[in-house]
Structure formats: C-alpha cells, structure tokens
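# Please find the sequence and the predicted model below.
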Amino acid sequence: MDLPTRFDQNEIFVIVAFIISYIIVLLLPKRFPLAITILIMVFASIVARLSDHLISGTLIDLYDVMDTGKYELFDLFVYLLYPPFCYLFIYVYDKCKPTGLSIVLFIIACSIIGMLFEGLCVLFDVFQYKGWKLYYSFSFYLFIQSSTLVFFVYICKIVNLERKKHVPK
C-alpha cells in the first residue's frame, strides 16, 4: 500500500473527519448489541468499497479517491469513514422510528446530507471527478441507504428470533 504522494488538504480532511465521526459514535449512548453494531459497520465498509470499485475502478474510471487512481494508505481511511456515517444513519432511524412516507422523507434527507458531505470531500480533493457529477450520487445514496435499512431490519429480526429461542418458558 503506497503512502500519499504528498501530505496535503485531502489527508488532513480525512484525518479530521475520521476522528470527529468516530468520537461522535463512541460518545452516543449504546443503542444496539455489539454484534449488530459490527455488522452495520462492516456492511458500510463493504458497500462503500464495492461501489467505489465499480464506478471508480479501471473499467469505468469516473473518479479517483485521494491523490491518484492507485490504492494508497489514505484510501483505507476514506473507506473507514463510511461505517460511522452508516451507524449514525441507522441510529437516527432507530431512535426516530419513521413509518410510511416519513421513511421515504428520511432516506431523501439523508441522501441530501450524504451528497453535501461528498461535495465537501470533493472540495478537499478526497474525490477527483473524471466524468462523474455530484448529482449522480443522489440515486446511489437512495439505493444504498434503502438497502442499508433493509439489512438493518433483517439482522434485527434474526437477533430477535435468536433471543426468543433462548428465552425460558
């Protein structure tokens, strides 16, 4: 894994965002069992890496992450930024418990917030677009956040089923 070609604003931005996002997650009251928290965070990392590989890889190559098109050390930190944001998304969803149309509005609002953060990342050269436009990301966020909610509801059902199996009668 290569080191950055130069240490500048994008590495500083990633470090600051990394520290702040993980501090926020650690300071929040515990809401989920550790297994669910780990699954949420692993899911976020995998989805982020796969999505970026599909649209920024060598085949399509619509943008670069960090300084080059090659995988470098700070790319890892960028992919580790997704889990706390995903956790916060699920945390707020679980706390507010939106239903019906409010779920759709929640996903749309979070997709807009995701685009705003991505725009900030572009401003600090974390992403360099090569044919990609920020507004393209909106549909990706809608799909990924909807998928994340489906995944969360599914793992919660599994955990609840397992708990019911072990409850003495």
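Good, I have the coordinates.
# can we go C-alpha only for contacts and neighbour counts from here?
Fine.
# Quick check: buried residues in the biggest helix by length in the chain?
If you go by DSSP state H, the chain has its longest helix at helix 137-165. The neighbour-count check on helix 137-165 (16 or more other CA atoms under 10 Å) flags 137, 138, 141, 142, 144, 145, 146, 148, 149, 152, 155 as buried.
# Hmm, residue 111 is touching residue 141, no?
Yes - taking CA atoms under 8 Å as the contact criterion, residue 111 and residue 141 are neighbours in contact, 5.2 Å apart.
# what about residue 105, distance to residue 145?
The gap separating residue 105 from residue 145 is 12 Å, by CA to CA, to the nearest Å.
# what do you get for residue 52?
Counting by CA to CA, the gap from residue 52 to residue 145 is 15 Å.
# What of residue 111?
For residue 111, the distance to residue 145 - CA to CA - is 8 Å.
# before we move on, what about residue 114?
Note on residue 114: its distance to residue 145, by CA to CA, is 10 Å.
# In addition, the following structure is provided for comparison:
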Amino acid sequence: MIDNDLLFHSNEVFIIITGALAYIVMLRLPKQFTRQQTIIMLLISIYLSALFDNTLCVHPFNFYYVNNTSIPGFWDLMSYLMFGPFAYLFVYIYSILKKNRATYFIYIVVWAIVALFAEALAWHAGVYRYQNGYQMFFSLPIYLLVLTVTMIYYYSYIHNQEE
C-alpha cells in the first residue's frame, strides 16, 4: 500500500532533486558562454516552460495542471526553475559537437525525445497531472518548437560571436 502523504510530496522532492542536479551539472561544466548568454538561455527555458504550462493549463484547454492544484503556486515556479538548465545543456552540447545541417535536425529531435522522457519522469513523480484527454506525446510539437527557438537564439546571438 502506498502512503498518500508520500505521493503528495513526491513532486516537490522530484523538483528539488532534479533542479539541484541540473544546476550542479550546468555550473560544473567548463565555462563556454558569457554570463549574459547563460542567463538568457536560462530565462528562455524558464519563460517558455511557464508560457506553455500556463497556456495549456487554463480555460479553454485545461489539459493538465502542474503539481497539486490547478492554481499556480510556489512549486509551479520551482518546477519552471528546475527546467532552466535544459536550454543551457541543449546549447552547450550542440556548441561542442561537429555539426552540419543534417545534425541540426537530428539533434533537435533527439532532445525532444529527451524532453518527453523528462516529462514522463516528472509525470510519474506527480509534477504533471493530465486531464481532458491530454497525452504526453501531445507535448512533442511544443518541445520541437521550444528547441527550435532556442537554436535560433544560439545561431543568432552565440554562434555568430564565436566566429
């Protein structure tokens, strides 16, 4: 039998552990970007996750809610911060790879699958609670869009400065 109190807090534990690990990994990597570039990457990821969550969680959609209630709160903010390093790691790894036009699209698709996997873990921990027929794979186009926007930022503001 599962303790309901443990289930109630599994989302917060997931957010704390995942967020801490993501920021530790990000901060331990050799510096490759300026402070401004890093902050913008974090803000892109935080903003876009909040934007899509707050769009899909409200009327008329109500496809899911984040954490324990449909009312935004402290743990929702923490979950957005948790995904901040996602864009940074996405750009960081891409910037050190040997790349061409084919790898650009493959890389985005691979990271979209990674994002779905991360969402699956978060769903199992109770961070996301789907409703009204929403299924996890519906997030795939959103991840493809967010990753493409992030890649546009990379090519527009970082890659051009590296050359």
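Great, that's in hand. What you see is a predicted model, and the numbers here were worked out from it, not measured in a lab.
# Now do the strands for the second structure: every range, in order, please.
Applying DSSP state E to the second structure gives strands spanning 64-66, 128-130.
# Give me whichever of those is most buried.
Neighbour counts (mean count of other CA atoms under 10 Å) averaged over each of the strands of the second structure peak at strand 64-66, with a mean of 22.
# what helices or strands is that strand leaning on?
In terms of contacts (3 or more CA pairs under 8 Å, 6 or more residues apart in numbering; DSSP states H and E), strand 64-66 of the second structure is packed against helix 35-56, strand 128-130.
# Compare those and give me the one nearest residue 20 of the second structure.
Shortest distance between residue 20 of the second structure and those, using CA to CA, is found for helix 35-56: 14.1 Å.
# Average offset of the closest one relative to the first structure?
Superposed on the first structure, helix 35-56 of the second structure shows a mean distance of 1.0 Å to its aligned residues (mean CA distance after the TM-score superposition for the first structure).
# ditto for stretch 8-16 of the second structure
Looks like 1.2 Å for stretch 8-16 of the second structure (mean CA distance after the TM-score superposition for the first structure).
# Flag every buried residue along that stretch.
For stretch 8-16 of the second structure, by 16+ other CA under 10 Å, it's 10, 11, 12, 14, 15, 16.
# do stretch 53-73 of the first structure as well
Within stretch 53-73 of the first structure, the residues that count as buried by 16+ other CA under 10 Å are 56, 57, 61, 62, 63, 64, 65, 66, 67, 71, 72.
# same check, this time on stretch 75-92 of the second structure
Those would be 75-76, 78-92, for stretch 75-92 of the second structure by 16+ other CA under 10 Å.
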